[in-house]
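Colleague: give the three-dimensional model of this entry:
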Amino acid sequence: MNRALILVLDSLGIGASADAPAYGDDGANTLGHIAQACAQGQADVAGGRSGPLRIPNLNRLGLAAAQTASSGSELAGQASHVVTAAYGYAIEQSRDKDTPSGHWEMAGVPVPFKWGTFPTTVPCFPERLIDELIKRAKLPGILGNCHASGTEIIQRLGAEHIRTGRPICYTSADSVFQIAAHETHFGLDRLLDVSQIAKQLVDEWNITRVIARPFVGDDAATFQRTANRKDFTTPPIAPTLLDHLQQAGGTVVSVGKIADIFAGRGITEQIKAKDNMALFDAMLQRFATAVDNTLLFVNFVDFDSHYGHRRDVVGYAQALEAFDQRLPELEAMMQAGDVALITADHGCDPTFPGSDHTREHVPVLFFGPDIKGQNIGPRKSFADMGQTLAKHFHLPALPHGVAVNWQRRSC
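Modeller: As a prediction, this is how the structure comes out:
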């Protein structure tokens, strides 16, 4: 079989990049700091997880070794493993540390410029933008108009939103305009319509994404975001690996928010699921029927949205351990010729102040029945991953990136 999977552990950085100080991220290390907290007993839960981070399968695939190579320090509390995959780390060349830039670059298209962002002032959005949004979407006004954590702002303003019918608009350090609204009181379809209008308007400010953030609940204690999130994203600035594979007759299956990140470009089929474990189930189910020249591209969003941004070290550790336990199920399904890649799109160190992404290296773990354990070293661009998969699918070389030439297992 000639199939491939990309498993993006959204935000699992493994050490600060050389340019991290320019982003305020000097010393960031998402995985390293989580492992350190676990080893020191700071992530113990009464009646739940305790002790060092337990990720033996990821370490067997080279995650701990990649983190050591990236950061120069051992991953705390981890036993040594014989590595069975081609492992290394990649350095981002895109100018920002946002989700689309990271994904596009790993698919062969680095972003050579910075996206627009909104200032940290209150209000943060241009008056002209908000006035036009209110007019076009026929809104009674908006709430928020500030930088905020998505969970915090719905707890703070959710009740007022229900009472007034005004959607909650907020942003972050990323190039994003986010709109939260109650699925029942405001309506999911209406939220999506408002978000589409907003995306048309924010293009003037070179904003990458408008994210519709529906939530449910009756009060601050019960408000929670739902799985019906929708990202309205600027299309990639050039054809990606996905476009080239689709045009060559291959199949590209988006699992999770991948289709949104690529604005639907190069996507053959979309599968949604509510959380990491449901995403893993959906991936396995679809992989079982995948034919030659199929790429499954999966984003495990909970690592970022539930734990990284919320600075939840314990939750992040538990999510990593749960993911690790599922990996043998995937490996058992892989056949000769299949390749899987575990990586990330940026960091989001839960031990850092604030709630924003962190500028970090990401792991590059290629594995499959034919791949021998080996160190593939530092990769100068995330685009090396896309170039490697282009070679795997016998596509013409992409404009960016250098393919990994791994050693193969002997028959």
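Colleague: could you use CA atoms for every contact and neighbour count after this?
Modeller: Fine.
Colleague: please enumerate the strands of the stretch 1-150 of the chain.
Modeller: Applying DSSP state E, counting those that start in this stretch to the stretch 1-150 of the chain gives strands spanning 4-9, 86-90, 143-147.
Colleague: which helices and strands sit right next to the second one?
Modeller: So the one you mean is strand 86-90. helix 63-71, strand 362-367, strand 374-379 (3 or more Cα pairs under 8 Å, 6 or more residues apart in numbering; DSSP states H and E).
Colleague: what helices or strands is the last one leaning on?
Modeller: In this case it means strand 374-379. strand 86-90.
Colleague: and for the strand it packs on, what's in contact with it?
Modeller: With Cα atoms under 8 Å, 6 or more residues apart in numbering as the contact definition, strand 86-90 has outside contacts at 61-63, 65-67, 69-70, 361-367, 371-382, 406.
Colleague: and the residues you listed, which are buried?
Modeller: 61-63, 65-67, 69-70, 361-367, 371-379, 381-382, 406 (16 or more other Cα atoms under 10 Å).
Colleague: what segments of the chain are helices?
Modeller: Along the chain, the segments classed as helices by DSSP state H run 30-39, 56-60, 63-71, 99-106, 127-137, 150-164, 188-202, 241-247, 258-261, 276-287, 302, 313-333, 383-392.
Colleague: turn the ones you listed into a markdown table, columns for distance to residue 352.
Modeller: Putting these into a markdown table (distance: least, Cα to Cα, whole Å) gives the following:
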| stretch | distance to residue 352 |
| --- | --- |
| helix 30-39 | 9 |
| helix 56-60 | 24 |
| helix 63-71 | 16 |
| helix 99-106 | 18 |
| helix 127-137 | 32 |
| helix 150-164 | 17 |
| helix 188-202 | 29 |
| helix 241-247 | 33 |
| helix 258-261 | 25 |
| helix 276-287 | 23 |
| helix 302 | 18 |
| helix 313-333 | 10 |
| helix 383-392 | 27 |
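Colleague: and this one, please, so the two structures can be compared:
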Amino acid sequence: MARAILIVLDSVGCGGAEDAHLYGDAGADTLGHIAQACADGRGDREGLRKGPLALPNLVRLGLAHAYEASTGQPLAAAVKPAVPGGRPGYGVERSQGKDTPSGHWEIAGCPVSFKWGYFTALENSFPPDLIAAIIKAGALPGILGNRHASGTAIIDELASEHIATGKPICYTSVDSVLQIAAHEEHFGLERLYALCRKVRVLVDPLRIGRVIARPFIGTAETGYTRTGNRKDFAIPPPDETLLDRLAARGRKIVTVGKIGDIFAHRATAEEIKPFGNAAMFDAALGAWERLPDGGFCFVNLVDFDTEYGHRRDVPGYAAALEAFDAMLPRLEAALRPGDLAVLTADHGNDPTWPGTDHTREHVPILAFGPGLATTPLGRRDSFADIAATLAAWLSIGAVGPGRGW
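Modeller: Below you'll find the predicted structure:
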């Protein structure tokens, strides 16, 4: 019986979507702008990387084909093989928004038909009654922040006051999210999680997609650093997903990274959540080696987004892509006849774009496995085509509105 592994390269978009202008993202292009910056020397950083973007394995599997199909332009400095080693294409998001849950749920066969709630005011972002409810629920002396902000910047700014007063740092962005940052030692990690669970209930009527715990450590003298103990508290998908169907069929499921959080821990089975792309890739390969026939491994590699996209760090993003590319042959070597691997993304986060938020983009889709035909996938009109394909591959019946390839 077949197995399948799905890896989401978080935020690795491949060119602006047709409706990008509705999100202020007309012209955004995460992959293309990184490649061009590297070709121009703007992706160089002493001691990190230098020169054109080097993704030989991804390009061999068809990344340049997928990018060109999406944008009509060649990927800078990429030498496209005449015949790709995998099946390349690109996906167009049907769901509204450009956030993590929408992208992942649609990939899993559950496009979002409703409108998310947002905190749109840049300053004093949260309604006074919500702030009062948060303070009461958490027995807090108050909150800090209450605005749109970069997570690292607002922690640097307010961490010392947070430690002195015991007030957590609450902030948001253009995404449907409320983030709460607190010091792991002074405030307490479990206390932060408990607060986020209570806030999750408070924002449910507002249709806020996620409440995110953002723990950090450090001192004013040494500087403050976010830890790997982030936890997302999301609303559950509104309909059946690929994971639900697999669980109902009794299949083995392993989820790596923040997949469990994104799906509100529904049908996410064995959850593995190490810190960093390399550790998550290693964990995924370890799970893959013991995955039985008919099993499914669902992986999110978040560093592209959180460490480099939101921080608008072009060299860092490029280096992370090159590091993943170098790891990819290990996955290829672990595939056996009947296995299917799919690489994709959930949205864009163009590090050359103004601001610090996600960008509305197409996403690449690369499918490969022993003996898999290399016919291009072309344009897929919904990310849900991925779920439809995986459901058919794993013989569990049709899932979602997508069309398999």
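Colleague: hmm, back to that, just name the most buried of the strands of the stretch 1-150 of structure 1.
Modeller: For the strands of the stretch 1-150 of structure 1, the stretch with the most neighbours on average is strand 86-90, a mean of 28; neighbours defined as mean count of other Cα atoms under 10 Å.
Colleague: any idea of the angle it forms with helix 99-106?
Modeller: Taking axes from the mean of the first three to the mean of the last three Cα atoms, to 10 degrees, strand 86-90 of structure 1 and helix 99-106 form an angle of 130 degrees between their directions.
Colleague: superposed on structure 2, what's the mean shift for strand 86-90 of structure 1?
Modeller: Between strand 86-90 of structure 1 and its aligned partner residues in structure 2, the average distance after superposition works out to 0.5 Å, using mean Cα distance after the TM-score superposition for structure 1.
Colleague: in structure 2, what range does that strand match?
Modeller: Structural correspondence for strand 86-90 of structure 1: residues 87-91 of structure 2, per TM-score structural alignment.
Colleague: how far does the matching stretch sit from its chain's centre?
Modeller: Between the centre of stretch 87-91 of structure 2 and the centre of its chain there are 18 Å (Cα atoms, centre = their mean, to the nearest Å).
Colleague: for stretch 322-330 of structure 1, same thing?
Modeller: Distance, stretch centre to chain centre, for stretch 322-330 of structure 1: 18 Å (Cα atoms, centre = their mean).
Colleague: ditto for stretch 52-60 of structure 2
Modeller: A distance of 21 Å separates the centroid of the chain from that of stretch 52-60 of structure 2, by Cα atoms, centre = their mean.
Colleague: which parts of it are buried?
Modeller: In stretch 52-60 of structure 2, the ones that count as buried by 16+ other Cα under 10 Å are 52-60.
Colleague: ditto for stretch 37-44 of structure 2
Modeller: By 16+ other Cα under 10 Å, the buried positions in stretch 37-44 of structure 2 come out as 37-39, 42-44.
Colleague: what of stretch 134-143 of structure 2?
Modeller: Residues of stretch 134-143 of structure 2 classed as buried: 134-135, 138, 142-143 (neighbour count, 16+ other Cα under 10 Å).
Colleague: hmm, which two among the residues you listed are most spread apart?
Modeller: By the measure Cα to Cα, 138 and 143 form the most distant pair in the buried residues of stretch 134-143 of structure 2, at 10.3 Å.
Colleague: residues contacting the residue nearest to residue 227 of structure 2 when sequence neighbours are not counted?
Modeller: Counting by Cα to Cα, 6 or more residues apart in numbering, the nearest residue to residue 227 of structure 2 once its immediate chain neighbours are dropped is residue 216, at 5.3 Å. Taking Cα under 8 Å, 6+ apart as the contact definition, residue 216 of structure 2 lies against 181-184, 224-227.
Colleague: equivalent analysis for residue 360 of structure 2, please.
Modeller: With Cα under 8 Å, 6+ apart, residue 360 of structure 2 has these contacts: 16-17, 19-20, 23, 25, 28, 97-98, 347-348.
Colleague: let's see 7 Å
Modeller: Residue 360 of structure 2 makes contact with 16-17, 20, 23, 25, 98, 347-348 under the criterion Cα atoms under 7 Å, 6 or more residues apart in numbering.
Colleague: got it, and residue 111 of structure 2?
Modeller: For residue 111 of structure 2, counting by Cα under 7 Å, 6+ apart, the contacting residues are 94-95, 102, 105.
Colleague: thinking again about what came up before, can you turn the buried part of the contacts of residue 216 of structure 2 into a ChimeraX selection?
Modeller: The following ChimeraX selection, which keeps only the buried ones among the contacts of residue 216 of structure 2, applies the criterion 16+ other Cα under 10 Å:
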select :181,182,183,184,224,226
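Colleague: which one of the contacts of residue 216 of structure 2 is nearest to residue 283 of structure 2?
Modeller: Within those, distances to residue 283 of structure 2 taken as Cα to Cα reach their minimum at residue 227, with 18.5 Å.
Colleague: wait, that closest one sits on residue 213?
Modeller: No. Under the contact definition of Cα atoms under 7 Å, residue 227 of structure 2 does not touch residue 213, with a separation of 10.6 Å.
Colleague: for residue 314 of structure 1, which residues are in contact?
Modeller: Contacts of residue 314 of structure 1 (Cα under 7 Å, 6+ apart): residue 43.
Colleague: residue 349 of structure 1 contacts residue 28, doesn't it?
Modeller: Yes. Checked against Cα under 7 Å, the pair residue 349 of structure 1 and residue 28 is within contact range at 6.2 Å.
Colleague: okay, and the common contacts of those two?
Modeller: With contacts defined as Cα under 7 Å, 6+ apart, the residues adjacent to both residue 349 of structure 1 and residue 28 are residue 358.
Colleague: higher neighbour count, these two?
Modeller: Set side by side, residue 349 of structure 1 and residue 28 show unequal neighbour counts under other Cα atoms under 10 Å, the larger going to residue 349 at 38 against 28.
Colleague: for residue 208 of structure 1, what are its contacts?
Modeller: Under the contact definition (Cα under 7 Å, 6+ apart), the residues listed for residue 208 of structure 1 are 115, 175-176, 233-234.
Colleague: distance of residue 147 of structure 1 from residue 214 of structure 1?
Modeller: Relative to residue 214 of structure 1, residue 147 of structure 1 is positioned 18 Å away (criterion: Cα to Cα, to the nearest Å).
Colleague: just residue 171 of structure 1 next, same as before
Modeller: The separation that residue 171 of structure 1 has from residue 214 of structure 1, given Cα to Cα, amounts to 15 Å.
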